[in-house]
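Got a predicted structure here, sequence first:
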Amino acid sequence: MRHTVTLIPGDGTGPEVIAAARRVLEASGAELEWEVVEAGETALKKYGEVLPSEVLDSIRRNKVALKGPITTPVGTGFRSVNVALRQELDLYANVRPFRNWPNVPSRYQGVDLVIFRENTEDLYAGIEHMVGEDAAESIKIITRKGSQRIARAAFEYARKNGRRRVTAGHKANIMKLTDGLFLRCFYEVAQEYPEIEADDRIIDNLALQLVQKPEQYDVLVLPNLYGDILSDLCAGLVGGLGIAPGANLGETAAVFEPIHGSAPKYAGQNKVNPLATILSGVMMLEYLGEREAAERVRQAIIQVLQEGQYLTYDLGGSAGTQEMADAIVSRLVSM
């Protein structure tokens, strides 16, 4: 079956990692056709806006997209294109898996956990304003609908993938109404999945325990801001953002992208690790029902990592972005 996929190269190092992932995915055996559209700083220069309507139209039409990282200015400038995409397409579930990979340096072993981050509300809703000249106020939005559906997505994933436990992270001891609602909804949904253990941790304690004993955790479900922060922490547990993929899932569309940023200082240097983007593509293949192709790519990645000859600088090697992709493609062709 041929699949048409919206391809968003992004900016900074985005076009390089997307080019690498595209070549690997085309060698996977899946029949893919790409519809390339632009967003972010590249689109701003060409079209005068960071998120042209053509991008949203393409994703709505194709229902699936692979996206490179996009630069978001810090403190000023335009709002995050990533946040806008998630809100416009109601991509409410941000799914981020973390596991140890062979020959990837890490302080920990036995880590295999998945974060389900609510993706459309919380402080990321962007409802903020100045109060006079000397104060700024941001409003935290937590809804029953948003909390229930991200909890249900986490439990459904656990049931389908043989996971044993779902843990909610929160600060309901202090934010009793907002995080309290999130936690109550979590336990209401948990009753629908009696075979799966459900528990919760206050977010600061969860951060502590993830550093002390990450192998004990399985599936985590979190409000938007906590999920974003702990995603980077969990990437650090298994070797860094270069191997951290992600998916943004909604009822009618899905956008797959690496967790890491655009790293503009490395743009054009053929330096950054393409694995997070390639692994996001693996998640996309699974979403499309191309499980055999996804597994072939996964096995090719494992072979390249085990051999250790074509690793990027963050993994202790000296290979470039495209050289690492070439090595993965070579293993795929020989399978």
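Cool, got the structure. Numbering: from 1, shown residues only.

Please count neighbours and contacts with C-alpha atoms only from this point.
Noted.

What segments of the stretch 151-300 of the chain are strands?
All strands of the stretch 151-300 of the chain, identified by DSSP state E, counting those that start in this stretch, fall at 165-170, 197-202, 219-222, 245-249, 254-258.

Put together a markdown table for these, with distance to Met1 and mean neighbour count on each row.
Shown next, in a markdown table, are these (distance: least, C-alpha to C-alpha, whole Å; neighbours: other C-alpha atoms under 10 Å):
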| stretch | distance to Met1 | mean neighbour count |
| --- | --- | --- |
| strand 165-170 | 34 | 24 |
| strand 197-202 | 38 | 16 |
| strand 219-222 | 32 | 26 |
| strand 245-249 | 22 | 25 |
| strand 254-258 | 18 | 27 |
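
Tabulate these (a markdown table), appending distance to Arg298.
Output for the strands of the stretch 151-300 of the chain, formatted as a markdown table (distance: least, C-alpha to C-alpha, whole Å):
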| stretch | distance to Arg298 |
| --- | --- |
| strand 165-170 | 25 |
| strand 197-202 | 29 |
| strand 219-222 | 21 |
| strand 245-249 | 13 |
| strand 254-258 | 16 |
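
also this one, for the comparison:
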Amino acid sequence: MYEKITPPSTGSKITFNNGEPIVPDNPIIPFIRGDGTGIDIWPATQKVLDAAVEVAYKGERKISWFKVYAGDEACELYGTYQYLPQDTLTAIQEYGVAIKGPLTTPIGGGIRSLNVALRQIFDLYACVRPCRYYAGTPSPHKNPEKLDVIVYRENTEDIYLGIEWRQGSEIANTLIEYLNKELIPATPEHGKKQIPLDSGIGIKPISKSGSQRLVRRAIKHALQLPKHKQMVTLVHKGNIMKYTEGAFRDWGYELATSEFRASCVTERESWILSNKEKNPDLTPQANARMIDPGFDAMTEEKKAQIVKEVETVVNAIWETHGNSKWKDKVMVNDRIADSIFQQIQTRPDEYSILATMNLNGDYLSDAAAAVVGGLGMGPGANIGDQCAVFEATHGTAPKHAGLDRVNPGSVILSGVMMLEYLGWQEAANLVKKGLGDAIANRQVTYDLARLMEPPVEPLKCSEFAEAIIKHFS
């Protein structure tokens, strides 16, 4: 089955049932060391994870690690340009859960990004990025502890699907001509718009099925959180891109109010119900005026639509969600993408789970990570219905490779996400406690040490791992 690698002689496979992992006590988990600083941060990560599992379960559970290859290290073993060998793909597919360090993006033709390739090959449609603050971590923000969000980023669609054509290519020119002469004039809302003839062309597909499976996973996650954190915010630019980003918002609401009707309430529904609770005799027209301040300036047709919305909500869910019952439901709302960037800084404690499309999610997850201390502390997971890959969210930083100095926090916290995904919460909690206590005691690597006031003597990467383990107890 494998050309150059051999699975562990002990351990069992993780299987899946309806998108959920069934985990044995001794799972075999493939790992990719990673390029550049992966040589330092993976050994530190493995040591911390193994120690946490041992302390938590006293030998009753154990991970059997299976080394597989990708990136530059794969080329050394498999040959030039073999950045993602079949052995690795087979192992991830067979064992279901994997973890990896940072990977180099290949230069030249072929694979555009190894990370994107893995997501698309295994249909890992949900990129999950928690952003929470650990006390003592240097941050450019005054109150970073107020931000505790999880970004659910759609992973397989949007412009990251990579369907595009170079400016001046035959296909690009043909498409532009066809769009300008046939399709754009045939759509009245586009008016006299024309695409410049010297343009590159990219396609931005957003599907209903892709959008709803992401929102479904986000809502399921929200249901597992404490009551005060049960909120899903649909992030989009639907005010401009109505049939892609706007559709993502609409499809998210549709899923929440159909499949999760008993567990969810939308923000507008909560306004309608709250208004009626405060004044049981409130007419639908008066309620409509309260939820839409511009109601009196609307056309009669639009007014009728809002009144109808109020009547429909009250008739449909007053019995199940009224009289403040909606306060115990998952709140689903939406925000414009550019607005949410400022709100995670100015009103961070108002958000919990942010569900977004690919490009917006890429920007937003890095911005949120910056608030709580940077990508060095940012974990990530790519999850599908039959596979999950946990990963570092930062780059390879080759100039620091082999110096035992970089922060392994991103991969360690990705390992925490993996432990939680396995259902091994006790081990995950130990790592979070150990890491948090190490930082609070100013036992950190150089990237954090130099930003502390006053600066402290940094630990080596391996020493940071040891400090985390010592704080388990």
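Sure, I can see it. Note that this is a predicted model, so its numbers are computed, not measured.

Point out the one among the strands of the stretch 151-300 of structure 1 that comes closest to Leu56 of structure 1.
strand 254-258 (11.0 Å; C-alpha to C-alpha).

mean distance, the closest one to its aligned residues in structure 2?
Following the fit onto structure 2, the mean deviation recorded for strand 254-258 of structure 1 is 0.9 Å by mean C-alpha distance after the TM-score superposition for structure 1.

Tell me the residues of structure 2 aligned with that strand.
Under TM-score structural alignment, strand 254-258 of structure 1 corresponds to residues 388-392 of structure 2.

quick one on the thing from earlier: determine which of the strands of the stretch 151-300 of structure 1 approaches Glu54 of structure 1 most closely.
strand 254-258 (15.1 Å).

Show residues contacting the closest one.
Contacts to strand 254-258 of structure 1, defined as C-alpha atoms under 8 Å, 6 or more residues apart in numbering, come from residues 63-69, 91, 244-249, 276-277, 279-281, 283-284.

Go again with 7 Å.
Here strand 254-258 of structure 1 makes contact (C-alpha atoms under 7 Å, 6 or more residues apart in numbering) with 63-69, 91, 244-249, 276-277, 280-281, 284.

now the angle between strand 245-249 and that strand, please.
Following axes from the mean of the first three to the mean of the last three C-alpha atoms, to 10 degrees, one obtains 160 degrees for the angle between strand 254-258 of structure 1 and strand 245-249.

All the helices of structure 1, residue numbers only.
14-26, 41-47, 53-62, 81-88, 144-160, 178-190, 203-212, 224-238, 275-287, 291-307, 321-334 (DSSP state H).

what's the closest of these to Glu197 of structure 1?
Here helix 178-190 is closest among the helices of structure 1 (C-alpha to C-alpha), at 8.3 Å.

what range in structure 2 does the closest one sit on?
Taking TM-score structural alignment, helix 178-190 of structure 1 hits residues 244-256 over in structure 2.

List the buried residues for that stretch?
The neighbour-count check on stretch 244-256 of structure 2 (16 or more other C-alpha atoms under 10 Å) flags 244-253, 255-256 as buried.

now, among those, which is nearest to Thr320 of structure 2?
Closest to Thr320 of structure 2, out of all of the buried residues of stretch 244-256 of structure 2 and judged by C-alpha to C-alpha, is Ala256, at 15.0 Å.

Count the residues that sit near the nearest residue to the closest one once chain neighbours are set aside.
Distances taken as C-alpha to C-alpha, 6 or more residues apart in numbering place Cys264 nearest to Ala256 of structure 2, at 6.1 Å, with adjacent residues excluded. Neighbourhood size, Cys264 of structure 2 [other C-alpha atoms under 10 Å]: 27.

Would you mind measuring from Cys264 of structure 2 to Thr105 of structure 2?
Here the criterion is C-alpha to C-alpha, to the nearest Å. By it, Cys264 of structure 2 lies 41 Å from Thr105 of structure 2.

and the longest helix along structure 2, which stretch of structure 1?
Looking across structure 2 with DSSP H, the single longest helix is helix 300-321. Using TM-score structural alignment, helix 300-321 of structure 2 corresponds to no residues of structure 1.

Counting neighbours, which bits of that helix end up buried?
Under 16+ other C-alpha under 10 Å, the buried positions of helix 300-321 of structure 2 are 303, 306-307, 309-311, 313-314, 317-318, 321.

give me every residue that touches the aligned partner of Val272 of structure 1 in structure 2.
Matched to structure 2 by TM-score structural alignment, Val272 of structure 1 sits across from Val406. Contacts for Val406 of structure 2 (C-alpha under 7 Å, 6+ apart) come out as 445, 461.

Can you tell me how far Val406 of structure 2 is from Met417 of structure 2?
For Val406 of structure 2 relative to Met417 of structure 2 (C-alpha to C-alpha), the value is 21 Å.
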